[in-house]
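Q: 3D, please:
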Amino acid sequence: MTLQHDALPRSVGRIRATLDRGGSVYGTGFLVTPTRVLTCAHCLRGPAEEKAAQGSISFTQARDASEVPFQVVFERFDPDVGLDIAVLELARQVEGTACLPLSGEDLAERPDWRSFGHPLSIERAPLWLGGTVDGSIARRAAGTDGWLLSLHVNGDPAPLEGLSGAPVLTERGVVGLVSHQLYRRVVPDGGGKPSVSPAFAKAFAVPTRLLQSIPSFLRSIAGSSRVFLAYRRKEPEATFVAELQRALQGAGHEAFVDLDIKVGEDWAQRIQTTLERADVFVPVLTPESLESQMLLQEVRIAYARWRQTGRPLLLPVRDPALEALPFEFDTYLGRLQYAPWRGEQDTPSAVRAIMAAIGHQAVEPSAPQAPAAPPSLPKADFQRIRMSAGALPPGDLFYLERPVDADAYDRMGSETFVLTMLSPSGFGKTSLALRLRQRCEDEGRPVLLINFRSFGRLPKDDGENRGYVTFLNDLARVFCKGLKLPLPTQPLESPMDFEEVLMMALEDMPRLVLILDGVDRVIERPYAEEFFSSIRSWIDAVHLSCSFVLCIATEPSDLMTDIARSPFNIDKGPIELDTFAPGDIAIVAERAGFRLGAAQVDLLHQATGGHPALTRQALAYVLAPGKGKPSAPPTSAEIRDRVAFLHEQCGSLTGPFSMSLKALLSRIGSIPPQLPDQPKLVSVMRKIVHNRTLSPAEARAAAALVTLGLVRAEGRPAPRFVALNLAYAQFFGALT
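A: The predicted model follows:
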């Protein structure tokens, strides 16, 4: 199966093992099952070959980055035959991690590989690496080979200490482990006793294919899987799925189909719960099944779960006659290798393919296989990505589906609903709101999107609440004009008057969906809490015939003091839009017609922090036409140089983000304090960047910086604020 890029950082951990005689040794390891880690055996031994008494591992890029104890369940340390491996059993599963498949490929035939791990000389992790294969080294005692590698970071020699156990990757999975640094004998000029010197950034890698001949190793990583089978409940798919289910259960796996749901059970909740527990998701895609909304919803949930945790493994079964998938199916599954199935004649081969993929999630068969061709790239379209600023309309190539999209569509499935979307500015709320509007229109459901950012300057209050009344009349005009309704005959005087306007509209438009984007902008006016309380009253009054989508950038607790009257905590609470993962950046670049290297993606992610709008701006700079060639794509060398320059100058007023940074500074400098003792936001941002302690008033002000997408809050209830990305850290850190 094709390796899923954005699962990689969550797969690798830093190992710390404590020796019997005191002291610690360090290394790198990676998950091959949810609780089993593969590493090098010597990472658990001291200089005198003493074994570690205990140890722990930390997955620094997962949501849970705490130290997790482990015990050794398999170890083989025999340098003479090229074996240096160990399997660790974690004390618990770690939230937000992912598993890597092992491949039996010969790396000598695949020079396009990469690695990443936790070198001791660099605190942040993981560190992405590339390099070259310099040949193989024969271990003649066993007739096996290992690989000689040169590891580099952005072209510079990599620090090797601590990288033992790091995976060596191709697009199909892990083909080897970085084992140890190589040494060469040096004879002094004029003779004398030879000395031993480290080879220049050379490492020996243990091939994964050697492990397949060790039954005890295979048993140490084996286990049953929970498999969810998603299909159209008609023939011939039903017979195929029944055959696949029998084969899975016969091999000790747990195979779920919705026929297993008992009478009286909540179908939707059972599907959701089962998918959240699934290790593997197998959708059966045929021309007929692609019309099933039930199948699409199951795919959405599985894809959202995979994006969050790296599980379940996505193994599509697909009719090869489908040259292209519908847009949403293609977004989730179009890039994945699949098991072909046309009908009954293909059932045996498709069952074998799925069984092999599930049974060998850790190790693929070593028989020669044609490598999966990487997906073809679209024609380079650098002008299109330059225009992808702001909200992206439905169908835009550069809009990236995220887990919250599936959650939002799921909530829209109810007859009426209340959905709050929360994220900082520039994270894609309006783009998702446009897609929710499109979904309503496609379903024939009346819908109106009101963007409060288009209201201009909001009316001020004159002390007699006239500002609020003026605002309500403005809102009523926008509401009636958007729905092509007659304006009220008399000016509105209270929120109850707007409620009457809303109820009259619902007489002709039942099931109306009202999307209020940027509604928290009203917080800058004294009547903000009264308005938010009015929205709650309107919801309570018309909840049986009207749905609401509320898009906000401010934490609900900061919008209202009376939480009981808040409209933002109804139903399941807000869904939150997050930053892009490194893999998302790679996908957006591919949609522009370019395939970036792992090290380049990592540098761009550091510079932007995954900020969606800033990421598109960075790619527009990096992927612009070559110098002096307005219609030609940039060369690989130009892309490499631009990425390096952007990373170095991302926070400079002479760098690629200069205009955005100036506009940002002007914007936050013009935001007035909400409280008398609230300090200026620029000064608070500078203190955060310089890691200085914030006063209580400054900590309250920092919440506004979270809303603006400048910082993120880590930990609760007393959060620590950190700059979202390198660009903001550099820029505000240099201000005086």
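Q: from now on I want contacts and neighbour counts done on CA atoms only, so please keep to that.
A: Will do.
Q: excluding its backbone neighbours, what's nearest residue 24?
A: residue 18 (4.5 Å; CA to CA, 6 or more residues apart in numbering).
Q: ok, now which ones touch that neighbour?
A: 24, 25, 52, 53, 54, 55 (CA atoms under 8 Å, 6 or more residues apart in numbering).
Q: what of residue 568?
A: 420, 550, 556, 574.
Q: from residue 574, how far out is it?
A: Noted for residue 568: a distance of 7 Å to residue 574, by CA to CA, to the nearest Å.
Q: any residues in contact with both of these two?
A: Counting by CA under 8 Å, 6+ apart, the contacts common to residue 568 and residue 574 are residue 420.
Q: assumed residue 637 was part of a helix.
A: Yes. Using DSSP: H, G, I helix; E, B strand; the rest coil, the assignment for residue 637 is a helix.
Q: what sits up against stretch 511-527?
A: 415-416, 429-430, 433, 437, 440, 445-453, 458, 460-461, 465, 468, 506, 528-529, 545-554, 559, 674.
Q: quick one more, to check against the first:
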Amino acid sequence: MGGHPYLVQTALYQIWRQETSLEQLLQTPLDQFEIFSDYQPYLSQAPVVSAAKPPSSVLLARLSEDQALAGPELPEGSVKLGSLFYVERPIEPRCYQTIAKPGALIRIKAPRQMGKTSLMTRIVDHASKLGYGTVRLNLRQAEDNALSSLDRFLRWFCACISQKLHRPAQLDHYWEQDRGSIFNCTTYVQDHLLETLDSPLVLALDEVDCVFVLPEIAQGFFSMLRLWHEEAKTIELWEQLRLVVAHSTEDYGRLNINQSPFNVGLPVELGEFTAAEVASLMSAHQLVWQPAQIEQLMAVVGGHPYLIRLALYQICQGLSLDQLLAEATTNTGIYEDHLRRHWVTLNQQPQLAEAFHQVVTAMQPIRLSITHVYKLYSMGLITRQGDSVVPRCELYRQYFQERLDPYAKR
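A: Model (predicted):
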């Protein structure tokens, strides 16, 4: 087992659920455990632990002390690989199947803090286990200088890919002014990367919507990605490139959607956790609740992944469910930072604040301008019901009803 995170976390989970014991786990060959069935190809090389070894020494050899003693994780950023507190989505097996196909394109859409990056991480990890080259790049890492023109952005893009693949960035060798930036970038990826790799390359791009507001870059960059995807249909070399893109909004600005990757490939839209998924997450936190208690929590925060995980983490620290719910919309509650960030964003955009005030004060679903729908959806504040919208959860309705009162139409 060594320090393999999946095996370690799976083992701990089974011990916590009392489906096996530490003694049984340590004294049995790994390939005899059904819980490790997904890892059979690797277990033939795993050492058999001698029953004569003292449990303490075996524990040190097979389960790191930090992992054995680790409690619930504070939900910050993406959920790390091997975490007990990750909830697998039903779409994931299909994502893993798709990324193995020539010329694959997966596009993940969801508001902030709904799990886009966590899913992307697992797709990339799966591809890595298949022996593929992988590059993850968050476009928000591009600095102002790189965003000053399409040419500079594509040079930055190629340099980042090369660095992550540990290859020299021979940009000047492939960049000729008369050929144009898109042609130069395409030639670089084809000749300098794909031609020299002996396996498929997965390029995973996170937060791509940050360039939607830059028309020149957005149109050129996304039309190029679409071109690469189309090339895979007729050119064998381009079959080696697999794309994963993640974004939080459908407000594409002036981007021509038909010359972009946003209407092809496998669409993945991440929603909220179901009650069953929340119950599973509670089990991982070693919490035993009645269905009525789960309903109480979800009546306030819905199935919002971040809000659910933060609640369970704080309850594991000793906070009661009653206190959590009583203080949820106050400045002393656990959601204060989360809610305040949304408040600051709305306060900086009065028209958006006015639109959301209409949503939280309405007694039924209402219609908004498409621009406001896109922005509020990307923030995670609303859900759609047909052509209308409602607050994503009661927490948002209660918190913003009063605070957005100054933006009410007079």
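Q: care to give me the TM-score?
A: With the length set by TM-score structural alignment, normalised by the length of structure 2, the two chains reach a TM-score of 0.74; 334 aligned residues with a CA RMSD of 2.8 Å.
Q: mapped onto structure 2, which of the contacts of residue 568 of structure 1 hold?
A: Counting by both residues aligned by TM-score structural alignment, their matches' CA atoms under 8 Å, the members of the contacts of residue 568 of structure 1 that carry over to structure 2 are residue 420.
Q: looking at the contacts of residue 568 of structure 1, which is nearest residue 183 of structure 1?
A: Distances from residue 183 of structure 1 to the contacts of residue 568 of structure 1, taken as CA to CA, are shortest for residue 574 (56.5 Å).
Q: counterpart of the closest one over in structure 2?
A: Here residue 574 of structure 1 is matched to residue 267 in structure 2, going by TM-score structural alignment.
Q: residue 553 of structure 1 matches what in structure 2?
A: Under TM-score structural alignment, residue 553 of structure 1 pairs with residue 248 in structure 2.
Q: cool, and residue 395 of structure 1?
A: Checking with TM-score structural alignment, residue 395 of structure 1 has residue 82 as its match.
Q: check contacts around that match.
A: Going by CA under 8 Å, 6+ apart, residue 82 of structure 2 touches 5, 6, 9.
Q: any chance of JSON lines for the contacts of residue 18 of structure 1, columns neighbour count, distance to residue 701 of structure 1 and secondary structure?
A: Output for the contacts of residue 18 of structure 1, formatted as JSON lines (neighbours: other CA atoms under 10 Å; distance: CA to CA, whole Å; DSSP: H, G, I helix; E, B strand; the rest coil):
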{"residue": "24", "neighbour count": "18", "distance to residue 701 of structure 1": "43", "secondary structure": "strand"}
{"residue": "25", "neighbour count": "18", "distance to residue 701 of structure 1": "43", "secondary structure": "strand"}
{"residue": "52", "neighbour count": "22", "distance to residue 701 of structure 1": "48", "secondary structure": "strand"}
{"residue": "53", "neighbour count": "15", "distance to residue 701 of structure 1": "48", "secondary structure": "strand"}
{"residue": "54", "neighbour count": "16", "distance to residue 701 of structure 1": "45", "secondary structure": "strand"}
{"residue": "55", "neighbour count": "21", "distance to residue 701 of structure 1": "42", "secondary structure": "strand"}
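Q: can you lay out those as a markdown table showing distance to residue 720 of structure 1?
A: Shown next, in a markdown table, are the contacts of residue 18 of structure 1 (distance: CA to CA, whole Å):
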| residue | distance to residue 720 of structure 1 |
| --- | --- |
| 24 | 30 |
| 25 | 31 |
| 52 | 35 |
| 53 | 35 |
| 54 | 32 |
| 55 | 29 |
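Q: select from the contacts of residue 82 of structure 2 the one having the most neighbours.
A: Within these, residue 9 tops the neighbour count with 20 neighbours, counted by other CA atoms under 10 Å.
Q: in structure 1, what stretch matches the one helix or strand it maps to?
A: Secondary structure assignment for residue 9 of structure 2, by DSSP states H and E: helix 5-16. Counting by TM-score structural alignment, helix 5-16 of structure 2 pairs with no residue of structure 1.
Q: mind giving me the packing neighbours of that helix?
A: Packing partners of helix 5-16 of structure 2 (3 or more CA pairs under 8 Å, 6 or more residues apart in numbering; DSSP states H and E): helix 65-69.
Q: so where do the strands sit in structure 2?
A: Assigned strands in structure 2, in chain order: 105-109, 133-138, 201-206, 241-247, 266-269, 382-385, 388-391 (criterion: DSSP state E).
Q: can you tell me how far residue 277 of structure 2 sits from residue 304 of structure 2?
A: 11 Å.
Q: of those two, which one has the most company?
A: residue 304 (20 against 16).
Q: that one pairs with which position in structure 1?
A: Aligned counterpart of residue 304 of structure 2 in structure 1: residue 611 (TM-score structural alignment).
Q: gap between the residue nearest to that match when sequence neighbours are not counted and residue 255 of structure 1?
A: In space, residue 611 of structure 1 comes closest to residue 579 once its chain neighbours are excluded; the distance is 5.3 Å by CA to CA, 6+ apart. Residue 579 of structure 1 is 34 Å from residue 255 of structure 1, where distance means CA to CA.
Q: and if you look at residue 722 of structure 1?
A: In terms of CA to CA, residue 722 of structure 1 sits 44 Å off from residue 255 of structure 1.
Q: please apply the same query to residue 681 of structure 1.
A: Residue 681 of structure 1 is 54 Å from residue 255 of structure 1, by CA to CA.
Q: so the match of residue 553 of structure 1 makes contact with residue 114?
A: No. Assessed by CA atoms under 8 Å, residue 248 of structure 2 is found out of contact with residue 114, at 9.5 Å.
Q: can you give me the helices in the stretch 151-300 of structure 1?
A: Ranges of helices in the stretch 151-300 of structure 1, per DSSP state H, counting those that start in this stretch, are 215-221, 237-250, 267-277, 293-309.
Q: what range does the first one cover in structure 2?
A: Taken onto structure 2 by TM-score structural alignment, helix 215-221 of structure 1 occupies no residues there; it is unmatched.
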